[in-house]
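In: Following is a predicted model, sequence given first.
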Amino acid sequence: MRAVYAARQDPGSPLTGLETGDLSDLPDVPADWVPVQVRAAALNHHDLWSLRGVGLRSEQLPMILGTDAVGLDPDGRTVLVHAVISSPDWVGDETLDPRRSLLSEKFPGTLAERVWVPARNLVPAPASLTLAEAACLPTAYLTAYRMLTTAAGVRPGQRVLIQGAGGGVATAALLLARAAGAHVVVTSRSEAKLEQARAFGAQETVHTSTRVAPVDVVIETVGQATWEHSLRSLRPGGVVVVAGATSGAAPSAELNRVFFRSLRVIGSTMGTAAELAQLVAMIDTCGIRPVIDSQYGFDDDAEIHRAFRRLDSGEAFGKVVLVR
């Protein structure tokens, strides 16, 4: 089966371990899992972390990469693939299962001709989106949806600060927060990305670490570079939701500020299949169109490597997508 996979790992030069081609020696998957013919898949920084050796052991190589996909199930229905794999006997929120994993961590990922998942991990794709747009939903948009709704409980009129314009989760949070009626403030070091954020509906855009009027909610995926700014931007009783730390762990928790101002710090990771279905309903109802930075051919090796270089550059605004 033709696939995009991690053949080697290098913390400093992750793309040197990226390979494409036929891969037949795959880890076994349970016999009752369902195959999906992949039509489009979005790339994520999780793929780069795997190539760096984070969250994926070297003895598991080669491993097919990818956590996002839209494709056809055995009945010909267009479905989204939910990448959180819980234990067979787990009941409830999949993200709370201590034995959970993501596709491409224990089982082969989505960057292939086919991917196998439990039937419960398939969600009907939104009819309002193209295949490329739909492929953006299962990781970045689901993560942002859970952060805003389940974790923060964002309400219309609240002020929401989103750190790091242009990232997949940050861009998704911008669109979803605006659709939920929030007043959105976005930060970036790049003036070009701030301009793009304004074009997609941000009411305020500021350079990273610039003081802003107090906000109710902070969407934090950057970590060390923005953590102090996130806490100091919150009104008393506000909440910061953390789903990543791409710039490194925060140097100080600033606990004095946290307890004195009654701040809440909530960790959030991915989301459930039920939340993915809720996200689809919101997408269809509100007319949200995921932001695609660039599209590349899924069946062209040179195109695939170009797509990964674009992701690794840090210059993308929105999602990088492979399409058949």
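Out: Nice, thanks for sending it over.
In: Please count neighbours and contacts with C-alpha atoms only from this point.
Out: Noted.
In: Excluding chain neighbours, what is closest to the residue nearest to the spatial centre of the chain?
Out: Residue closest to the average C-alpha location in the chain (Cα atoms, centre = their mean): residue 140, at 2.3 Å. Distance criterion Cα to Cα, 6 or more residues apart in numbering; nearest residue to residue 140, sequence neighbours excluded, is residue 169 at 4.6 Å.
In: just checking, that neighbour is part of a helix?
Out: Yes - the assignment for residue 169 by DSSP: H, G, I helix; E, B strand; the rest coil puts it in a helix.
In: dropping in the other structure now:
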Amino acid sequence: MIAAYARDLSPDDPVAALEVGDRPEPVAREHWSVVDVRAAALNHHDVWSLRGVGLRAEQLPMILGTDAAGVVDGREVVVHGVIGGPSGHGVGPDEPRSLLSERYPGTLAERVAVPTWNLVDKPAELSSVEAACLPTAWLTAYRMLFTTGRATPGQRVLVQGAGGGVATAAILLGAAAGLEVVVTSRSDERRAHALTLGAAAAVEPGARVPRVDLVLETVGRATWSHSLRSVRPGGTVVVAGATTGDPTAAELTRVFFQEISVLGVTMGTRDDLQHLLAFLARTGVRPLVDRTYPLTQAREAVARLAAGEQFGKIVVTV
């Protein structure tokens, strides 16, 4: 079958480490299903894997991709990409949690094998391309806002960094749920685009904003101090990434003196994914798709993501 996979690891030029070509078919086994992939979305996780973060040379070649929508025996499904952990479905409770493309081949392929428990029915209202955008970025945004952040209508939320998949998902989900969403971006174009998606305000990084109830933090060092200054006393900062690295100072004095809760999120549960799919099916909210590429052009797709040129999700179709 055709797949996009990490042939090498290249910290400085991740696209050069990607190969598109033949890989062995996934092997059927007990409690697992083989999904015919229709669409698979890219995530920064794929770029970091090519750089060698989370992957070792002895694991190569490794098919990339954590998100997919496809078909199993005529059933249209969305793949939940978290394998193992406490639930242990399909792999046993003693296996550590991982994402597809870390310990098991990923979704950037014509077919992928996953634990049958990880399959969620795709609502008819969503296309395969739209559904493929959800299991990582959109699921993360949903969990940050509602499961962990416990946001309620009327609250003010600060989203650091407009343009990425998590940020655009948070804007669209938050606006649909009655939240006042404020976003930051260095780009005039991205700030303007965020407003068209439903953000109440879009400002430059570090700009003073009215105190917010909740901050969604995925940037790290570049925005951490601004996040802590912007959240109200007793408010919450939910962290799901650090694309600019760890903060040089944690500012713990501010955290404990103002009783700020700092909580971490990595994607979400299968139940979260089902709730997210229902939210979209019933509200009409849809993922923002930046561009689609056929699987044979996966290198061009990854190059666009690595260059940071996208606004919304990049999707590879099969």
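Out: Perfect, thanks for sending it. No experiment lies behind these values; they were computed from the predicted model shown.
In: returning to that earlier point: the residue nearest to the centre of structure 1 matches what in structure 2?
Out: The alignment partner of residue 140 of structure 1 in structure 2, by TM-score structural alignment, is residue 137.
In: repeat for residue 232 of structure 1
Out: When structure 2 is aligned by TM-score structural alignment, residue 232 of structure 1 is paired with residue 229.
In: Does that match belong to a helix, a strand or coil?
Out: Of the three states, residue 229 of structure 2 takes helix under three-state DSSP.
In: just to revisit the earlier point, Three-state assignment for the residue nearest to the centre of structure 1, please.
Out: Residue 140 of structure 1 - assigned by three-state DSSP - is helix.
In: Might you report the residue contacts of it?
Out: 44, 168, 169, 172, 270 (Cα atoms under 8 Å, 6 or more residues apart in numbering).
In: before we move on, back to that, what's the burial count for the match of residue 232 of structure 1?
Out: Using other Cα atoms under 10 Å, residue 229 of structure 2 has 16 other residues around it.
In: Same check on residue 7 of structure 2?
Out: Residue 7 of structure 2 has 18 neighbours, counted by other Cα under 10 Å.
In: swap in residue 10 of structure 2?
Out: Using other Cα under 10 Å, residue 10 of structure 2 is surrounded by 19 other residues.
In: Look up the closest residue to it, ignoring the ones flanking it.
Out: residue 51 (4.8 Å).
In: any chance you could map the helices in the stretch 201-318 of structure 2?
Out: 224-230, 252-257, 270-283, 298-306 (DSSP state H, counting those that start in this stretch).
In: ditto for the stretch 1-150 of structure 1
Out: Remark: helices assigned in the stretch 1-150 of structure 1 by DSSP H, counting those that start in this stretch are 45-52, 131-134, 142-146.
In: Run the chain-centre distance for the first one.
Out: Spelled out, that is helix 45-52 of structure 1. Chain-centre distance of helix 45-52 of structure 1: 13 Å, with Cα atoms, centre = their mean, to the nearest Å.
In: Trace residue 192 of structure 1 over to structure 2, please.
Out: So, by TM-score structural alignment, residue 192 of structure 1 is matched to residue 189.
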